[in-house]
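Enquirer: My questions are about this predicted structure, shown below with the sequence.
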Amino acid sequence: MTILKNAGQAVLGSILMFAGITHLTVARQEFQAQVPDWFPLDADFVVIASGIVEVTLGLALLTIWKQPARGVLGAIVATFFVVIFPGNIAQWLEHKDGFGLDTDTKRFVRLFFQPLLVWWALGVTSAISTIRSIRAARTSATR
């Protein structure tokens, strides 16, 4: 199981690095389609900032392997996927094309993949059990 988790973490890290690099280079306009119209910051700034975050998280996933840091990192990555989810919803609701998502049906189907990314980040890093252990240790230390 450890080999599968390690491989899953490395693949997720690589995907995040790749996505982050494309945010900063060849796919900036495509990613801007995912920035909601109502969001108060410039779409290009959001794309650049999220690209930097993705590269950083991807690099961390490729280099941090020991617990509890690995589990904490997994929780941070999962949180990132939750935070950017409104952009995916906005792309669907605002009927914005990007990355071949040129119909409402395609944009809607894509929404179901975000929870899988959250699950992936939590699973391969053992984030939930790590966070529980940290909380238990803090609780017992304060008694």
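Expert: In hand now; what should we look at? Predicted, not measured: the structure shown is a model, and the values here were computed from it.

Enquirer: alpha carbons only for contacts and neighbour counts from here, please
Expert: OK.

Enquirer: Which secondary structure elements does the helix or strand hosting residue 72 sit against?
Expert: In this assignment (DSSP states H and E), residue 72 forms part of helix 69-93. Applying 3 or more C-alpha pairs under 8 Å, 6 or more residues apart in numbering; DSSP states H and E, we find helix 69-93 packed against helix 43-63, helix 104-111, helix 113-124, helix 127-141.

Enquirer: can you count the residues close to residue 62?
Expert: 18 (other C-alpha atoms under 10 Å).

Enquirer: also this one, for the comparison:
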Amino acid sequence: MKEKDIKTTARIILGAGLVFAGISHLTFARKEFQAQVPDVIPLKKDDTVVYSGFAEVAMGSALILANKKNKETIGKIAAAFFTAVFPGNISQLINHRSAFGLDTDGKRFARLFFQPVLVYWALKSTGKKSKEITK
């Protein structure tokens, strides 16, 4: 499989995951996501979950539909989003809030290491091909 095909597949899978997560924010998992909203956010927890759900649906759709001209920018925006929501994962750990099967501090701590993977995935699946970087 060519690098381009692997990156396209990875980008579409990430986009689909974001669309699914966004829909779950808006529907069946709203309460679960509220457990991740840090208390310092000046909005109601449910509003934060709904707004982030809309953002995830939009971002996921953009990743899926990205063309050659805009996919790198969309990947950077997705990486920034994953970075911006990371404090929610920290909040879930330090406040001992159970959600999504993360019902121990060990599981909540392990979850922290997945966020950098998402950032890398967003950047790698939308960035320039290796040959283009070396030119």
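Expert: Good, I have the coordinates. Model, not experiment: these values are computed from the prediction.

Enquirer: sorry, back to before: list the buried residues for the helix holding residue 72 of structure 1?
Expert: Of the residues in helix 69-93 of structure 1, 69-78, 80-81, 85, 87-92 count as buried by neighbour count, 16 or more other C-alpha atoms under 10 Å.

Enquirer: Which residues does it contact?
Expert: Contacts to helix 69-93 of structure 1, defined as C-alpha atoms under 8 Å, 6 or more residues apart in numbering, come from residues 33-37, 57, 60-61, 64, 97, 104, 107-108, 110-111, 114, 117-119, 121-122, 124-131.

Enquirer: and with 7 Å instead?
Expert: Applying C-alpha atoms under 7 Å, 6 or more residues apart in numbering, the contact partners of helix 69-93 of structure 1 are 33-36, 57, 64, 104, 107-108, 111, 114, 117-118, 121-122, 125-127, 130-131.

Enquirer: Over to stretch 7-23 of structure 1?
Expert: Contact with stretch 7-23 of structure 1 is made by 28, 31, 47-48, 51-52, 54-55, 57-59, 61-62, 124-125, as judged by C-alpha under 7 Å, 6+ apart.

Enquirer: So what's the gap between it and the chain middle?
Expert: Between the centre of stretch 7-23 of structure 1 and the centre of its chain there are 10 Å (C-alpha atoms, centre = their mean, to the nearest Å).

Enquirer: cool, stretch 29-43 of structure 1 as well?
Expert: Mean-position distance between stretch 29-43 of structure 1 and its chain equals 17 Å (C-alpha atoms, centre = their mean).

Enquirer: just stretch 118-125 of structure 1 next, same as before
Expert: Relative to its parent chain, stretch 118-125 of structure 1 has a centroid offset of 10 Å by C-alpha atoms, centre = their mean.

Enquirer: Now do residue 136 of structure 1 against residue 129 of structure 1, distance only.
Expert: Using C-alpha to C-alpha, to the nearest Å, we find residue 136 of structure 1 at a distance of 10 Å from residue 129 of structure 1.

Enquirer: which one of those two has more residues nearby?
Expert: Between residue 136 of structure 1 and residue 129, counting by other C-alpha under 10 Å, residue 129 is the more crowded of the two (14 against 11).

Enquirer: Now do that one against residue 77 of structure 1, distance only.
Expert: From residue 129 of structure 1 to residue 77 of structure 1 the distance is 15 Å (C-alpha to C-alpha).

Enquirer: buried ones in stretch 50-68 of structure 2?
Expert: Buried, per 16+ other C-alpha under 10 Å, within stretch 50-68 of structure 2: 50, 52-64, 66.

Enquirer: what's the answer for stretch 95-103 of structure 1, then?
Expert: Residues of stretch 95-103 of structure 1 classed as buried: 96-98, 101 (neighbour count, 16+ other C-alpha under 10 Å).
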